[in-house]
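Enquirer: Below is the structure, and that's it, no one-letter string:
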């Protein structure tokens, strides 16, 4: 009990820089639960999120996010215009739409949104049966611009066959078992295809932003997801991915446009770069 009181006192008295140090302290390292057997149950992961205890104490995360939202008012980044979650034909039946959504998301890893969109839109001309029965070399030609096109072609063909014989997955747990689908893709698929927000999908842009400012210094997508979910109400989760990804595509790039950023006065990365240049 005394240990808990000390931790809470530390939070209440901490400055912003001290709070960042506290966040990285071993108090908040994940504890493995001996009863947890499934790696796919997101609800169990959320219920034990190590950052939930600091939700109200750390208001800085929300303030930073609001500033980013101000910089994203135009919503004209690649993710807004041609993001993989937007590449599906709304005139098709619901099962075909779900197949198209997941196919587009599976094409997207390690590939820019405009390239993913170009390839995904080519596939819209084909039915699920067409793709299931297509020779892999022909499928590769349709998606040749994406990285790892050979592997992705095989997995998309497997998905088409799954859709025919078992139907498209309807839950996060079912979706993440598919080869080529990770946590981010599964969460985006469920959000777009079923309008269910079950978590915050984490993108490489988000990891870069959160480590630079910093919002949370962590390279693990799962740990960053848990942290962000502890900071925001569930009703806010649905827009966070697209907001931060677009910011990472337009301003906080690998080579950032710091002169256009409203966060530079508080950004540790900006301060470090400018100090080192002097």
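Expert: Good, I have the coordinates. Here the structure is a predicted model, which means the values were calculated and not measured. Numbering: from 1, shown residues only.
Enquirer: CA atoms for contacts and neighbours, from now on please.
Expert: Will do.
Enquirer: what's the single longest helix in the protein?
Expert: helix 149-165 (DSSP state H).
Enquirer: tell me which residues in the helix or strand following it are buried?
Expert: Note on helix 149-165: by DSSP states H and E, the next helix or strand toward the C-terminus is helix 172-176. Within helix 172-176, the residues scored as buried using 16 or more other Cα atoms under 10 Å are 172, 173, 175, 176.
Enquirer: Use this one as the comparison:
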């Protein structure tokens, strides 16, 4: 276990509290959100999800039976809506063709096999796959996003050349293999990245400013 990483975790937890992420009522809703949030902010994702729910389109079966144009119109708030409606359709078709439309069967796979299966689906990259595995399948895999890469770079744990895989393994080898910690740590880093460690950082009030290599440059 890396004490500094867990010190970061504890400090963020004390400042922000438990995030209880991912906000969703079902496993399928997590998957929809993970696809829709690509290159979009969560407020717009929530609007799109509410539109789908209002039209009773928050199940694999309903998405499968609905015209792609209708789905595109409902998820318009997230941007790239034509592409994302296609991604939803392709994922659902994959689920029915390979697993009889049953998420439980898909999630019975071990973590590495599940990850390979998800990455084989057009429109699902590493961050989306890991989000689905961690938050929908409840299996331990650490999610790396742009916020995490930025924060870890400023803390001296990563560089521009650090790959997604390398940073993911950096966390997984150094923090407890605990799904709850994986979920909370990722969500806490997102909270820090959204509100403090931004492109124009707020270093003076950042809870990690005394640990950060960049904070003295920006105060």
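Expert: Yes, it's here. All of these numbers come straight from a predicted model, not from anything done at the bench.
Enquirer: Kindly provide the distance from residue 62 of the first structure to residue 147 of the first structure.
Expert: Counting by Cα to Cα, to the nearest Å, the gap from residue 62 of the first structure to residue 147 of the first structure is 35 Å.
Enquirer: Neighbour count: the two, which is higher?
Expert: Taking neighbours as other Cα atoms under 10 Å, residue 62 of the first structure and residue 147 compare with residue 147 leading, 17 against 14.
Enquirer: For the aligned residue in the second structure for that one, which non-adjacent residue is closest in space?
Expert: By TM-score structural alignment, residue 147 of the first structure lines up with residue 79 in the second structure. Of all residues not flanking residue 79 of the second structure in the chain, residue 40 sits nearest, at 7.0 Å (Cα to Cα, 6 or more residues apart in numbering).
Enquirer: Report how many residues lie close to that neighbour.
Expert: Residue 40 of the second structure, neighbours per other Cα under 10 Å, totals 14.
Enquirer: again with the one 10 residues further on
Expert: Close neighbours of residue 50 of the second structure, defined as other Cα under 10 Å, add up to 16.
Enquirer: Would you mind listing the residues in contact with the aligned partner of it in the first structure?
Expert: The equivalent of residue 50 of the second structure in the first structure is residue 121 (alignment by TM-score structural alignment). Going by Cα atoms under 8 Å, 6 or more residues apart in numbering, residue 121 of the first structure touches 87, 88.
Enquirer: ok, now how distant is residue 121 of the first structure from residue 202 of the first structure?
Expert: Applying Cα to Cα, the value for residue 121 of the first structure to residue 202 of the first structure is 24 Å.
Enquirer: Repeat that for residue 224 of the first structure.
Expert: Taken as Cα to Cα, the span from residue 224 of the first structure to residue 202 of the first structure is 7 Å.
Enquirer: how about the nearest residue to residue 99 of the first structure, chain neighbours excluded?
Expert: Residue 99 of the first structure sits nearest to residue 168 (Cα to Cα, 6+ apart), 6.8 Å away.
Enquirer: tally of neighbours for residue 66 of the second structure?
Expert: That count, for residue 66 of the second structure with other Cα under 10 Å as the rule, works out to 12.
Enquirer: Could you find the counterpart of it in the first structure?
Expert: In the first structure, residue 66 of the second structure lines up with residue 134, judged by TM-score structural alignment.
Enquirer: what do you get for residue 155 of the second structure?
Expert: Match for residue 155 of the second structure (TM-score structural alignment): residue 213.
Enquirer: Its match: neighbouring residues, count only.
Expert: With other Cα under 10 Å as criterion, residue 213 of the first structure counts 21.
Enquirer: ok, now which ones touch the nearest residue to it once chain neighbours are set aside?
Expert: Take residue 213 of the first structure and drop its neighbours on the chain: the residue closest to it by Cα to Cα, 6+ apart is residue 267, 4.4 Å away. Taking Cα under 8 Å, 6+ apart as the criterion, residue 267 of the first structure is in contact with 212, 213, 214.
Enquirer: any idea what the residue nearest to residue 79 of the second structure aligns with in the first structure?
Expert: Under the alignment (TM-score structural alignment), residue 40 of the second structure maps onto residue 111.
Enquirer: Is its match within a helix or a strand, and which one?
Expert: Secondary structure (DSSP H and E) places residue 111 of the first structure outside all helices and strands.
Enquirer: Report the secondary structure state of the residue nearest the centre of the first structure.
Expert: Among the residues of the first structure, the one closest to the centroid is residue 202, at 2.3 Å (Cα atoms, centre = their mean). State at residue 202 of the first structure, reduced to three classes by DSSP: H, G, I helix; E, B strand; the rest coil: coil.
Enquirer: That one against residue 223, yeah?
Expert: No - contact criterion Cα atoms under 8 Å: residue 202 of the first structure and residue 223 do not qualify, at 9.7 Å.
Enquirer: Residue 132 of the second structure - nearest residue in space that isn't next to it in sequence?
Expert: Here the residue nearest residue 132 of the second structure, using Cα to Cα, 6+ apart, is residue 31, at 5.7 Å.
Enquirer: Against residue 20 of the second structure, how distant is that neighbour?
Expert: Taking Cα to Cα, one finds residue 31 of the second structure at 17 Å from residue 20 of the second structure.
Enquirer: what about these two, which has more around it?
Expert: residue 31 (21 against 11).
Enquirer: still on that earlier bit, name the SS class of the match of residue 50 of the second structure, please.
Expert: Once three-state DSSP is applied, residue 121 of the first structure turns out helix.
Enquirer: And for residue 198 of the second structure?
Expert: Assigned with three-state DSSP, residue 198 of the second structure falls in the coil class.
Enquirer: Can you find the partner of it in the first structure?
Expert: Residue 198 of the second structure maps onto residue 253 in the first structure, by TM-score structural alignment.
Enquirer: residues near its match, how many?
Expert: Neighbours of residue 253 of the first structure under the rule other Cα under 10 Å: 16.
Enquirer: ok, now the one 3 residues further on?
Expert: Summarising burial for residue 256 of the first structure: neighbours were counted as other Cα under 10 Å, giving 15.
Enquirer: same check, this time on the one 10 residues further on
Expert: Residue crowding around residue 266 of the first structure was assessed by other Cα under 10 Å; the count is 12.
Enquirer: Please name the residues that touch it.
Expert: Going by Cα under 8 Å, 6+ apart, residue 266 of the first structure touches residue 213.
Enquirer: Thanks again, I'm all set now.
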